[in-house]
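Colleague: 3D, please:
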Amino acid sequence: MDMHLSGKVAVITGGSVGIGLAIANALAEEGVDIVMAARQGDRLKDEAAKVAKAHGIKTLPVVCDVATAAGCDTLIAATEAFGGADILINNAGSGSNETILEAPDEKWQHYWELHVMAAVRLARGIVPGMKRRGGGVVLHNASICATQPLWYEPIYNVTKSALMMFSKTLANEVVKDNIRVNTVNAGLILTPDWIKTAKQLTSDKGGDWEAYLQGVADEYAPIRRFGKPEELAAFFVFLCSDRASYSVGSTYHVDGGMLKTV
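Modeller: Sure thing, here's the model as predicted:
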């Protein structure tokens, strides 16, 4: 299916690993030039070069921390090298582990900046350019935890829920400018972080990290497996395309049936 995305420009935060990197490759395969943002410069530059070579498109690695206003400003300014962007994917984020009664203000503020204010600041900086280009797409990678919280990461739950609401309200504001905004709530996706955690948790118990992950999938996902980053990335590509032209302000669960409600 031709997605009619060739020649467009996409900005992807958290673009050097996991879901963000999978989205970068999937969009590049469709002929999209990619601005890839991440904090770890060496890995980012290496992966950006690989994406460009594999798909014959242009990539621009931007080393920045979008959890800060300065980092967002760096990314916004760098995007102007492509004359702006047609697609913005707010993907940068990470899980948390705490209790509400013990987590300090500083931890709440960090995740608020990373999951919510990064999306706000990048919208303010990049959406005006989308208007000048005739329209665009903004996608937010939230989480099933935005609607079905996990007990051990309340800050992640709350900030991802806020991101989902921000996405909805932004969608209502910019749809008149031919800009579509949507949210994807993923379930269990097999990222390097999941593998790292599983190896740590099983290091003193025989090291069968794959069995641990299978147990997680069996417990939470009716499909009884983790999703691949490439599977989730394919859904993002569809939402970026005109094939999803009537999709505005929606939230989509891509979770192998993990969501327990309708």
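Colleague: C-alpha only now, for contacts and for neighbours.
Modeller: Will do.
Colleague: report how many residues lie close to the residue nearest to residue 198 when sequence neighbours are not counted.
Modeller: For residue 198, the nearest residue in space outside its immediate sequence neighbours is residue 209; the separation is 5.1 Å by CA to CA, 6 or more residues apart in numbering. For residue 209, the number of neighbouring residues by other CA atoms under 10 Å comes to 20.
Colleague: and residue 209, how far from residue 202?
Modeller: In this structure, residue 209 and residue 202 are separated by 6 Å, where distance is defined by CA to CA, to the nearest Å.
Colleague: residue 59 now?
Modeller: Note on residue 59: its distance to residue 202, by CA to CA, is 38 Å.
Colleague: what about the two, which has more around it?
Modeller: Neighbours were tallied for residue 59 and for residue 202 using other CA under 10 Å; the higher tally belongs to residue 59 (25 against 15).
Colleague: check contacts around that one.
Modeller: Applying CA atoms under 8 Å, 6 or more residues apart in numbering, one finds that residue 59 lies in contact with 33-36, 48-49, 51-52.
Colleague: same list, these, but as CSV with neighbour count please.
Modeller: What follows is the contacts of residue 59, written out as CSV (neighbours: other CA atoms under 10 Å):
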residue, neighbour count
33, 27
34, 29
35, 26
36, 27
48, 26
49, 16
51, 24
52, 19
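Colleague: these in strands, which ones?
Modeller: Secondary structure defined by DSSP state E assigns 33-36 of the contacts of residue 59 to strands.
Colleague: pipe those into JSON lines and attach distance to residue 84 per row.
Modeller: JSON lines is the format used below for the ones in strands among the contacts of residue 59 (distance: CA to CA, whole Å):
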{"residue": "33", "distance to residue 84": "11"}
{"residue": "34", "distance to residue 84": "11"}
{"residue": "35", "distance to residue 84": "10"}
{"residue": "36", "distance to residue 84": "13"}
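Colleague: farthest-separated two in those?
Modeller: Greatest spatial distance in the ones in strands among the contacts of residue 59: 33 and 36, 9.7 Å, computed using CA to CA.
Colleague: without its sequence neighbours, what residue ends up closest to residue 168?
Modeller: By the measure of CA to CA, 6+ apart, the closest residue to residue 168 outside its immediate chain neighbours is residue 249, 4.7 Å from it.
Colleague: how close does the one you found get to residue 122?
Modeller: Distance check for residue 249 against residue 122: by CA to CA, it reads 18 Å.
Colleague: give me the residue at the spatial middle of this structure.
Modeller: Nearest to the mean C-alpha position of the chain, counting by CA atoms, centre = their mean, stands residue 91 at 2.1 Å.
Colleague: now the other sequence, so there's something to compare against:
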Amino acid sequence: MSECEGLTALVTGGASGIGRATAELLARRGARVAVLDLDPSTVGEPLTAHRADVTDDASVRAAVAAALGELGGLDILVNNAGIGARGTVESNSDAEWHHVFDVNVLGMVRTARACLPALRASAHAAVVNTCSVAATAGLPQRALYSATKGAVHALTLAMAADHVHEGIRVNCVNPGTVDTPWIGRLLDAADDPAAERAALEARQPTGRLVTAAEVAAAIAYLAGPLSGATTGTALAVDGGMQGLRPRTGTR
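Modeller: You can find the predicted model right below:
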């Protein structure tokens, strides 16, 4: 597949998980791709990599400038960098609330702000934000994380409205529970990892976790020219978790 041939892309949080799968898929589809990450040491060709801390505006601007200097412009921004949080509204300190919002929401703002001048010069400009089913479905023990992803969902719609007349499309993907290193760490920390994995799988109608490759495919679609009529959309990649209510038994 070569629908991204000749395009350039920047992926934040691109050294692992969904971001890495997305960067590699865009490259396979013909794009030249740069990755921004706190630890880009594992990233190799055909990707290029730059260290960036999305909570630091100067770090973001420097990394974006370096990446765009290599790429020669920008057509696609994938705002994927993010962190998780567990607990009810009582569980997390003010400092943690501020930090998770700083990464998950303001990190996207800083990166988009740095990239917009280059995106305005593109004939195929697209921004894809990694959101979550947590933005639209009430999940237990995810108050802080859900609040940030609800903000990402709203931010996506507002950005789409602001930039549609500049030819910049803005969409987001809403994954369910994805089998990533972060989920692996959560499972490892559980009292009964096997039981916790079974519970996560059971709450998705498909009966399994979403793969990073499946989310990457959705992001690549929204980022590419074949979705040129799509903006202001949240694409669920959640195994039916948000919309389906299947029967769990038989008569």
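Colleague: tm score of chain vs chain?
Modeller: The TM-score (TM-score structural alignment, normalised by the length of structure 2) is 0.90; 244 aligned residues with a CA RMSD of 1.8 Å.
Colleague: would you map the strands across structure 1?
Modeller: Counting by DSSP E, residue ranges of the strands within structure 1 are 9-13, 33-38, 59-63, 87-90, 136-141, 179-186, 251-254.
Colleague: now tabulate the ones you listed in a markdown table and tack on distance to residue 147 of structure 1.
Modeller: Written out in a markdown table, the entries for the strands of structure 1 read as follows (distance: least, CA to CA, whole Å):
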| stretch | distance to residue 147 of structure 1 |
| --- | --- |
| strand 9-13 | 23 |
| strand 33-38 | 27 |
| strand 59-63 | 32 |
| strand 87-90 | 18 |
| strand 136-141 | 13 |
| strand 179-186 | 9 |
| strand 251-254 | 10 |
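Colleague: nearest to residue 198 of structure 1, of those?
Modeller: strand 179-186 (19.0 Å).
Colleague: and the closest one, what does it pack onto?
Modeller: Packing partners of strand 179-186 of structure 1 (3 or more CA pairs under 8 Å, 6 or more residues apart in numbering; DSSP states H and E): strand 136-141, helix 154-174, helix 229-240, strand 251-254.
Colleague: can you put those in JSON lines and add mean neighbour count and distance to residue 193 of structure 1?
Modeller: Shown next, in JSON lines, are these (neighbours: other CA atoms under 10 Å; distance: least, CA to CA, whole Å):
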{"stretch": "strand 136-141", "mean neighbour count": "25", "distance to residue 193 of structure 1": "16"}
{"stretch": "helix 154-174", "mean neighbour count": "21", "distance to residue 193 of structure 1": "15"}
{"stretch": "helix 229-240", "mean neighbour count": "20", "distance to residue 193 of structure 1": "12"}
{"stretch": "strand 251-254", "mean neighbour count": "18", "distance to residue 193 of structure 1": "19"}
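Colleague: any idea which of the ones you listed gets closest to residue 6 of structure 1?
Modeller: Nearest to residue 6 of structure 1 among these is helix 229-240 (11.6 Å), distances taken as CA to CA.
Colleague: what is the equivalent residue in structure 1 for residue 89 of structure 2?
Modeller: Taking TM-score structural alignment, residue 89 of structure 2 has residue 100 as its aligned residue in structure 1.
Colleague: list the contacts for the residue nearest to residue 59 of structure 1 when sequence neighbours are not counted?
Modeller: With CA to CA, 6+ apart as the measure, residue 34 is the residue that lies nearest to residue 59 of structure 1, at 4.7 Å, once sequence neighbours are left out. When contacts are counted by CA under 8 Å, 6+ apart, residue 34 of structure 1 touches 9-12, 24, 27-28, 57-60.
Colleague: residue in structure 2 paired with residue 34 of structure 1?
Modeller: Residue-level alignment of residue 34 of structure 1 against structure 2, with TM-score structural alignment as criterion, gives residue 33.
Colleague: now which residue in structure 1 aligns to residue 102 of structure 2?
Modeller: Under the alignment (TM-score structural alignment), residue 102 of structure 2 maps onto residue 113 of structure 1.
Colleague: I'd guessed its match sits against residue 65; true?
Modeller: No - between residue 113 of structure 1 and residue 65 there is no contact, the gap being 10.3 Å when judged by CA atoms under 8 Å.
Colleague: out of those two, which sits in the more crowded spot?
Modeller: Using other CA under 10 Å, the more surrounded residue of residue 113 of structure 1 and residue 65 is residue 65, with 22 against 18.
Colleague: circling back to that earlier point, now the contacts of residue 59 of structure 1 as a markdown table including distance to residue 215 of structure 1?
Modeller: Shown next, in a markdown table, are the contacts of residue 59 of structure 1 (distance: CA to CA, whole Å):
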| residue | distance to residue 215 of structure 1 |
| --- | --- |
| 33 | 39 |
| 34 | 36 |
| 35 | 37 |
| 36 | 34 |
| 48 | 34 |
| 49 | 36 |
| 51 | 33 |
| 52 | 37 |
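Colleague: closest to residue 78 of structure 1 out of these?
Modeller: For residue 78 of structure 1, the closest of the contacts of residue 59 of structure 1 turns out to be residue 35, at 8.3 Å, with distances computed as CA to CA.
Colleague: could you check how far the closest one is from residue 184 of structure 1?
Modeller: The separation that residue 35 of structure 1 has from residue 184 of structure 1, given CA to CA, amounts to 20 Å.
Colleague: quick one: residue 200 of structure 2 from residue 7 of structure 2, how far?
Modeller: Computed with CA to CA, the distance linking residue 200 of structure 2 and residue 7 of structure 2 is 37 Å.
Colleague: wait, I meant residue 110 of structure 2
Modeller: Using CA to CA, we find residue 110 of structure 2 at a distance of 22 Å from residue 7 of structure 2.
Colleague: which residue of the two possesses the greater neighbour count?
Modeller: Higher neighbour count among residue 110 of structure 2 and residue 7: residue 7, with 24 against 20, using other CA under 10 Å.
Colleague: contacts only, for the alignment partner in structure 1 of residue 212 of structure 2.
Modeller: In structure 1, the residue paired with residue 212 of structure 2 according to TM-score structural alignment is residue 229. Applying CA under 8 Å, 6+ apart, we find residue 229 of structure 1 in contact with 18-19, 22-23, 189-191.
Colleague: what residue in structure 2 is paired with residue 84 of structure 1?
Modeller: With TM-score structural alignment as the criterion, the equivalent of residue 84 of structure 1 in structure 2 is residue 73.
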